[in-house]
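Trainee: Provided below for reference: sequence and predicted model.
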Amino acid sequence: MHKKLYFQFAGSCFLLLFVFLGYLVKFYPTWLVSFDETLTRIIRSGYPFWTPFFLWVTKFANPTTIILLFLAVLAVLVINKYYAEALWLSIGTIGIAGLFNPLIKLVFLRERPTLEHLVTESSFSFPSGHSTGSMVFYGTLLFLVPVFFKQPFWQWGLRILLGLLIGCIGISRIYVGVHFPSDVLGGFCVGLSWLLLTYPYYLQKRFVWRFTRKQL
């Protein structure tokens, strides 16, 4: 019960942070200029040395990549009868990353940075779709690592790798010039709020389904 409250409190905090950021983007965008310019300057200070790396890592959150990985993981989960895990992953990836994020962009209508774009993007900027998608998809996998690996060494190793991948994807969107840091932060907040608010319900559903299956 206490863990559920902790997750819900943390998820609510990230949701409120997203609402606050969205309010600034919509009505007081100049308030974010210093924050965005400072972080962008720091992240792009390694240009062009880091260009090959960030062009590579940003592809891990491209829609095609996420779709293919999602289908592969979903197939493994369904075949092994991890239905609660499959449902949680599907709702997040399809509903939040695939539908909600593109639609919420139309509320803010934020134009992308005027920096040179190293990749082609045509949609609006806030919140970052790659950041939301990576947080939702790879973040869900981070929580589901114990389903696939029982040894603590592999569990923590994979969690660290997934966490680093999510962070690098967010940084890559700033480096390649298609997002402001506040876009990335907004996308991460959307993904984190979803994960933390729904994780306790996934655990509850998993317990019920596995208990029912054992009874049958």
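Mentor: Received, thanks.

Trainee: rest of the way, CA atoms for contacts and neighbours
Mentor: Noted.

Trainee: in the protein, where's the longest helix?
Mentor: As assigned by DSSP state H, the longest helix anywhere in the chain is helix 181-215.

Trainee: in that one, what counts as buried?
Mentor: For helix 181-215, a neighbour-count test (16 or more other Cα atoms under 10 Å) marks 181-200, 202, 205-206 as buried.

Trainee: secondary structure element for the residue nearest the centre of the chain?
Mentor: Compute the mean C-alpha point of the chain, and by Cα atoms, centre = their mean the closest residue is residue 135, 1.7 Å away. With the criterion set as DSSP states H and E, the secondary-structure element containing residue 135 is helix 129-148.

Trainee: quick one: name whatever helix or strand follows that helix.
Mentor: Beyond helix 129-148 on the C-terminal side, the first helix or strand identified by DSSP H and E is helix 152-175.

Trainee: helices and strands around that following helix, which ones?
Mentor: Packing partners of helix 152-175 (3 or more Cα pairs under 8 Å, 6 or more residues apart in numbering; DSSP states H and E): helix 33-43, helix 51-57, helix 129-148, helix 181-215.

Trainee: next up, a second structure to put side by side with the first:
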Amino acid sequence: MKYKKGKLWKIPTLVVCAVLFGLLAADISGSYVTAPIDVAAYHILRSFESSAATGFFKIMTNMVHPVVLLVISLSMIHILKQRKYFIALLGNLILTVLLNVAIKGSFMRIRPPQEMHLVMESGYSFPSGHAMVAASFYGFLAYMLKQADLKKSQRYAFTVLNALIVFLVGCSRIYLGVHYATDVIGGFCVSVMYLILYTEVISHYFAAEALDAAHHHLDVKQELVLSFAYAFRGIFDGIKNERNMMIHYSVVVLVVVFGVTLKLTVTEWGICLILCGMVIALEQVNTAIEAVVDLVTEEHKELARLAKDTAAGAVLVAAITAAIVGGLIFFPKLAQLFGL
């Protein structure tokens, strides 16, 4: 199967970003050849320092605050009439945050000296979480704009605006003294690579029906793509049709928001991710079992009841376990935050 003409740019972009990120990662782990770039970028941006500039860049850095992103998400989905992308948008944010935490924990680069900071920040520096979230979130909005029923000029204007926001968020982290320029560039590289892959998966999911129609004419590669499309369709259908599934995903969003706010460690993020994944996976299995039992059993049977109750019980045990472990992680941090 030939690669679609409109997607030809993705492969060289992936390669360039991967090479650039690899060079940055190798450099910050030893030689720091890029130090002059960090110093120059910092001094150029700080040359504009004033109360107005500081206020402006503080606003820009907050363009990736969870509350701001949620408001923008709801607004854009309403304006563009693209409700089907809501879960994909939230999933994009969650995956980006988790990816950033994992990479930061791998490199453990210390932030710029405290005397450079104009805002309070903690944690590791490479890659910039704000840069990653900005690129992945506003980049995904640009993807949504491409699918929306808008005039070409409107799509272009919105896309340019999104790109400008991403650039200014990156600049704000350098100006405020909490990141090096290489942190920001590294964050952009990771998000571009991730976003190309993520939007490919989402595109294949929404194209599942078209693939269904051509199912008997697919080769092995297309069969593999179709299997992923079916899997994602199962996840999305579960969310749309099962109230409990929406509750579980809402809890995941809350965990990510509070995790970012309370600055969980890499280990704590790993524990939360495993527990959330376990609960959601069991709920998916429970939904599948209930659907199959209802399909093959028209009247009440004891074994059918046992199958459904046992599956539901497994979800309950996992949810209670996750709640207890989550409480052990979050309650001490909340108590410390409120001085209790």
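Mentor: Yep, it's here. Since the model is a prediction, treat every value here as computed from it, not as a measurement.

Trainee: the helices and strands packed on helix 152-175 of the first structure: which one's closest to residue 108 of the first structure?
Mentor: Proximity of those to residue 108 of the first structure was assessed by Cα to Cα; the nearest stretch is helix 181-215, lying at 10.9 Å.

Trainee: got the angle for the closest one vs helix 129-148?
Mentor: In terms of direction (axes from the mean of the first three to the mean of the last three Cα atoms, to 10 degrees), helix 181-215 of the first structure departs from helix 129-148 by 30 degrees.

Trainee: show me what helix 181-215 of the first structure is packed against.
Mentor: helix 2-27, helix 33-43, helix 83-90, helix 129-148, helix 152-175.

Trainee: what's the angle between that helix and helix 33-43?
Mentor: Between the axis of helix 181-215 of the first structure and that of helix 33-43 there is an angle of 80 degrees, by the same axes, to 10 degrees.

Trainee: what sits against the aligned partner of residue 139 of the second structure in the first structure?
Mentor: In the first structure, the residue paired with residue 139 of the second structure according to TM-score structural alignment is residue 139. With contacts taken as Cα atoms under 8 Å, 6 or more residues apart in numbering, residue 139 of the first structure has the following neighbours: 162, 163, 166, 195.

Trainee: neighbours of residue 247 of the second structure, how many?
Mentor: The local packing of residue 247 of the second structure (other Cα atoms under 10 Å) involves 13 other residues.

Trainee: corresponding residue for it in the first structure?
Mentor: Aligned against the first structure by TM-score structural alignment, residue 247 of the second structure finds no counterpart at all.

Trainee: can you name the element that comes right after the helix or strand encompassing residue 247 of the second structure?
Mentor: Under DSSP H and E, the secondary-structure element containing residue 247 of the second structure is helix 243-262. Going down the chain from helix 243-262 of the second structure, the next helix or strand is helix 266-296, by DSSP H and E.

Trainee: and that next one, what other elements does it pack with?
Mentor: With contacts defined as 3+ Cα pairs under 8 Å, 6+ apart, helix 266-296 of the second structure has these neighbours: helix 86-107, helix 220-241, helix 243-262, helix 302-337.

Trainee: tally of neighbours for the aligned partner of residue 25 of the first structure in the second structure?
Mentor: Matched across to the second structure, residue 25 of the first structure falls on residue 28, judged by TM-score structural alignment. Neighbourhood size, residue 28 of the second structure [other Cα under 10 Å]: 17.

Trainee: separation between residue 28 of the second structure and residue 134 of the second structure?
Mentor: Computed with Cα to Cα, to the nearest Å, the distance linking residue 28 of the second structure and residue 134 of the second structure is 22 Å.

Trainee: same question for residue 295 of the second structure.
Mentor: Remark: distance between residue 295 of the second structure and residue 134 of the second structure (Cα to Cα) = 45 Å.

Trainee: cool, residue 318 of the second structure as well?
Mentor: On the measure of Cα to Cα, residue 318 of the second structure and residue 134 of the second structure end up 33 Å apart.

Trainee: look at the two and report which has more neighbours.
Mentor: Here residue 318 of the second structure and residue 134 are compared on neighbour count by other Cα under 10 Å; more neighbours surround residue 134, at 30 against 18.

Trainee: still on that earlier bit, list the buried residues in the helix holding residue 135 of the first structure.
Mentor: If you call a residue buried by 16+ other Cα under 10 Å, then helix 129-148 of the first structure has these buried ones: 129-142, 145-146.

Trainee: repeat that for stretch 120-129 of the first structure.
Mentor: Buried residues in stretch 120-129 of the first structure, counted by 16+ other Cα under 10 Å: 124, 125, 126, 127, 128, 129.

Trainee: re the thing from before, out of the helices and strands packed on helix 181-215 of the first structure, which gets nearest to residue 119 of the first structure?
Mentor: Of all these, the one in closest proximity to residue 119 of the first structure, counting by Cα to Cα, is helix 152-175 (9.2 Å).

Trainee: and that closest one with helix 129-148, angle?
Mentor: Between the axis of helix 152-175 of the first structure and that of helix 129-148 there is an angle of 170 degrees, by the same axes, to 10 degrees.

Trainee: can you give the contact residues for helix 152-175 of the first structure?
Mentor: The set of residues external to helix 152-175 of the first structure that reach it, using Cα under 8 Å, 6+ apart, is 40, 43-44, 51, 54-55, 57-58, 60-61, 130-131, 134-135, 138-139, 141-142, 145-146, 149, 179-181, 184.
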